[in-house]
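Peer 1: this one's structure only:
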C-alpha cells in the first residue's frame, strides 16, 4: 500500500514566550515549511499547502540518499547568508527549474532543518508522542551521520534556554514553537503553539487606503540615501480611533508624490491592485512588526501603535539601514 504524507500539524499563536511545563520549545525559523519523504527511491518535497517544491531545490533532493528509505520528515527550508537567515534567497526558487535551479542551489544552497519525523524506515511514527518522535529524530541524525543540507532543529524543555533563543532574532529567528511532550502528530490540527518576537519601529506614512477622512490602513515608507521614499510595508486595519486621529494630521499629496504611478498588490497571491491615496510624506508613526524583513521591507502587515509627533522624517534611519 502506498504511504502518503499527512497534512502538516499547525501552531496557534500565543502572547507569552514562557515555556509551559510538560512542553518542549524549538526555535521558529524564518524559512519555508516543507515536508520531505523518500519511498522506494521516490522523493517528495512539498510545501504546507501541497506545492511540489522538489524541482526548485535539487540540492535537497540529491541528499535523499543519506536517509533510510521509507522515511519522512517535517521541517523548514532555510538559506544562510553571512551569518543570518536570508529569506529573500528562497524567494523565486519554486519557479526555477533545471540549470537555473542548479545554479541557485550552488550559489545559495538551502538547508533542511528537520524538527519532526513522520515515518522511519517504514514505520509510521505519527501516533507516537512528541518525546518519542524527538528521540527517534535525534537517533536518525546520529546513526546516519546526516550532513548538509540536513540540519537538526534544537529542542529544549529548559525555560531559560528557550528564552535565550529569543535573542537570536538578529540572525533571523522569528520566535519559538512549543510542543506538548505527550501528544502525537495531529495532521491539520493547531496543537502546537507559536510565539513571535515583535519589535517597534518607526516609518513614514506615504499613502492610505480608504477615504482621507477615515483611513483604513497605512502604506509606509522611509527615505533612502538618494532622498527617494521607498515602500516598507502596510499596516493591518486601523482602529477607528486611530483613523480619526490620523485624519486630522494627513494631507493629500500633490501630483509630484514619490509614489505617483506606483501600483501595490491588494494581497498575497492576487493580481488585483490596491486602491490607495497618496498623502504628503511628513507624518511619522510607530508600528509593531515581527522580525521578518526582506531588503528593508516588512514581509507581513504591521500593527499601528501611535503617531510620533516628536519625530521628523529626517530623524528616521535611512531605508535598509
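Peer 2: That came through fine. Quantities reported herein were computed from a predicted structural model and do not represent experimental measurements.

Peer 1: from here on, contacts and neighbour counts on C-alpha atoms
Peer 2: Fine.

Peer 1: Tell me which stretches of the stretch 1-150 of the chain form helices.
Peer 2: Residue ranges of the helices in the stretch 1-150 of the chain, as given by DSSP state H, counting those that start in this stretch, are 58-62, 98-107, 130-144.

Peer 1: Actually, the stretch 201-321 of the chain.
Peer 2: In the stretch 201-321 of the chain, helices defined by DSSP H, counting those that start in this stretch lie at 240-247, listed in chain order.

Peer 1: what about the strands in it?
Peer 2: Under the criterion DSSP state E, counting those that start in this stretch, strands of the stretch 201-321 of the chain are mapped to 217-223, 229-234, 277-278, 284-290, 293-294, 297-298, 303-307.

Peer 1: that older thread, between the helices of the stretch 1-150 of the chain, which gets nearest to residue 52?
Peer 2: Put simply, out of those the one that sits nearest residue 52 is helix 58-62, at 11.9 Å, with distance taken as C-alpha to C-alpha.

Peer 1: Check what contacts the closest one and list those residues.
Peer 2: Helix 58-62 is contacted from outside by 43, 45, 54, 101, 102, 105, 109, 110, 111, 112, 149, using C-alpha atoms under 8 Å, 6 or more residues apart in numbering.

Peer 1: Comparison target below:
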C-alpha cells in the first residue's frame, strides 16, 4: 500500500475505525519475508531483494517465525539523525562511518500459514506488537499512536532527526496493495521522484542533472550540485555512462542509464528542480 499525499493531518475519527498515526521514516520501503533457516528476503518496491546489501539485519530477521511477512522501512542512522545516503554505501563503508542499520516494521501481512491482509489494521497491529515484543535493534517497531496531539508533538520534536512527517491509517481497514489512498501521508517537505537521464560536468564531479518528470517533460537541476551531492551521484554512475551528446542548454552532456532521484519543485525558478538525493530502492 502506498500512502496518498495530503496537506493536513486528519482527525482521530476521520478514517474508518479511527486513525492510527505513525512517524514517516526516511529510508527504503521493503517487505521482510522470514524463511526459517534460509536468508530473509527484503523486497523493495521494484521487486529487488535488498537483503544481501544489509547483512547486519540477517540474524534479527531469521529470529522471526518462518512464514512471517512484515511491511516496514529500511533505515540508516548516523551522527544523531537518519542518514539516507548511508543506504547506498557498501556495508564496509557504513561500518567505517559508524552508521547503524535498522528495519522498522509498521505492518504485518502474514503469520506462519496465515495471510492476514484481510484483517483490520487494528488486529494486524496487535499481532505485530505481540510478534515484536522484546525485540531489540536492528529490528524495531515504528512509533505509532491513536492520539493526534501526541503524533503532532512527535512531528515537531523529531524533525531535526530527519523524520519526514506523519502517516495516517484507518484502524478498520484491510491491507489492499493494489489500492492507492488507503493510507495518507503528510510530509514536511514535498518532493517528487524523477529519472536522471544525463549530467553535465565530469564523471568525477557532476554539475547539473538532466531529469525526466513523471509526466515525461524534461527539467534541469539548479543550483549546481554541491560537493556532497556530486560525490553521491558520481559513486552511482559506475557502468551507467554513455558517450557524450549535445544538449540545447548545457552543451555537452553524458547520457546515463536512468537513475531514480528525489527532487523538490522550485516554482520561482521553473523549469528547474532542486536535487535532494538519489533513490537507490
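Peer 2: Structure's in. What do you need? It should be emphasised that the depicted structure is a prediction, and the values quoted were computed from it without experimental measurement.

Peer 1: Can you give me the TM-score here?
Peer 2: Once the chains are overlaid, their TM-score stands at 0.68 when taken by TM-score structural alignment, normalised by the length of structure 2; 225 aligned residues with a C-alpha RMSD of 3.6 Å.

Peer 1: and residue 168 of structure 1, which of the strands of the stretch 201-321 of structure 1 is closest to it?
Peer 2: strand 284-290 (13.2 Å).

Peer 1: Which part of structure 2 matches that closest one?
Peer 2: Correspondence between strand 284-290 of structure 1 and structure 2 is not established for any residue, with TM-score structural alignment as the criterion.

Peer 1: so which of the strands of the stretch 201-321 of structure 1 is the most packed in?
Peer 2: A comparison of the strands of the stretch 201-321 of structure 1 by mean neighbour count, using mean count of other C-alpha atoms under 10 Å, puts strand 217-223 on top with a mean of 25.

Peer 1: need the strands of the stretch 201-321 of structure 1 in CSV with distance to residue 184 of structure 1, can you?
Peer 2: As requested, the strands of the stretch 201-321 of structure 1 are exported to CSV (distance: least, C-alpha to C-alpha, whole Å):
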stretch, distance to residue 184 of structure 1
strand 217-223, 41
strand 229-234, 38
strand 277-278, 50
strand 284-290, 29
strand 293-294, 33
strand 297-298, 35
strand 303-307, 35
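
Peer 1: Out of those strands, the one nearest residue 9 of structure 1 is which?
Peer 2: With C-alpha to C-alpha, the closest approach to residue 9 of structure 1 among these belongs to strand 284-290: 22.3 Å.

Peer 1: For the closest one, give me every contacting residue.
Peer 2: Identification of contacts with strand 284-290 of structure 1 by C-alpha under 8 Å, 6+ apart yields 174, 196-205, 298, 300-309, 311-313.

Peer 1: Equivalent analysis for stretch 154-169 of structure 1, please.
Peer 2: 17-27, 115, 173, 175-176, 197, 291.

Peer 1: Excluding sequence neighbours, find me the nearest residue to the counterpart of residue 107 of structure 2 in structure 1.
Peer 2: When the structures are aligned by TM-score structural alignment, the residue of structure 1 matched to residue 107 of structure 2 is residue 116. Of all residues not flanking residue 116 of structure 1 in the chain, residue 74 sits nearest, at 5.0 Å (C-alpha to C-alpha, 6 or more residues apart in numbering).

Peer 1: dump the residue contacts of the counterpart of the one you found in structure 2.
Peer 2: In structure 2, the position corresponding to residue 74 of structure 1 is occupied by residue 71, as judged by TM-score structural alignment. With contacts taken as C-alpha under 8 Å, 6+ apart, residue 71 of structure 2 has the following neighbours: 29, 30, 31, 32, 105, 106, 107, 108, 109.

Peer 1: what about residue 71 of structure 2, distance to residue 166 of structure 2?
Peer 2: Counting by C-alpha to C-alpha, to the nearest Å, the gap between residue 71 of structure 2 and residue 166 of structure 2 amounts to 16 Å.

Peer 1: on that earlier part again, neighbours of the match of residue 107 of structure 2, just the number please.
Peer 2: By other C-alpha atoms under 10 Å, the residues close to residue 116 of structure 1 number 23.

Peer 1: try residue 28 of structure 2
Peer 2: When neighbours are counted by other C-alpha under 10 Å, residue 28 of structure 2 registers 19.

Peer 1: Now it: closest residue in space that isn't a chain neighbour?
Peer 2: Looking at residue 28 of structure 2 with C-alpha to C-alpha, 6+ apart, the closest residue is residue 74, at 5.0 Å.

Peer 1: wouldn't the one you found be in contact with residue 31 here?
Peer 2: No. Look at residue 74 of structure 2 against residue 31 with C-alpha atoms under 8 Å: they stay out of range, at 9.4 Å.

Peer 1: Compare those two (neighbour count), which wins?
Peer 2: Shown here are residue 74 of structure 2 and residue 31; by other C-alpha under 10 Å, residue 74 has more neighbours (27 against 24).

Peer 1: nearest to residue 264 of structure 1, of the contacts of helix 58-62 of structure 1?
Peer 2: Nearest to residue 264 of structure 1 among these is residue 101, at 28.2 Å by C-alpha to C-alpha.

Peer 1: Quick check: closest non-adjacent residue to that closest one.
Peer 2: Take residue 101 of structure 1 and drop its neighbours on the chain: the residue closest to it by C-alpha to C-alpha, 6+ apart is residue 56, 5.5 Å away.

Peer 1: What does that neighbour correspond to in structure 2?
Peer 2: For residue 56 of structure 1, the equivalent position in structure 2 is taken to be residue 53, counting by TM-score structural alignment.

Peer 1: Can you show me the strands along the stretch 51-200 of structure 2?
Peer 2: Taking DSSP E, counting those that start in this stretch to define them, one finds strands in the stretch 51-200 of structure 2 at 69-78, 81-82, 100-111, 114-115, 139-141, 144-145, 165-170, 180-187, 192-202.

Peer 1: closest to residue 254 of structure 2 out of those?
Peer 2: Nearest of these to residue 254 of structure 2, taken as C-alpha to C-alpha: strand 192-202 at 5.3 Å.
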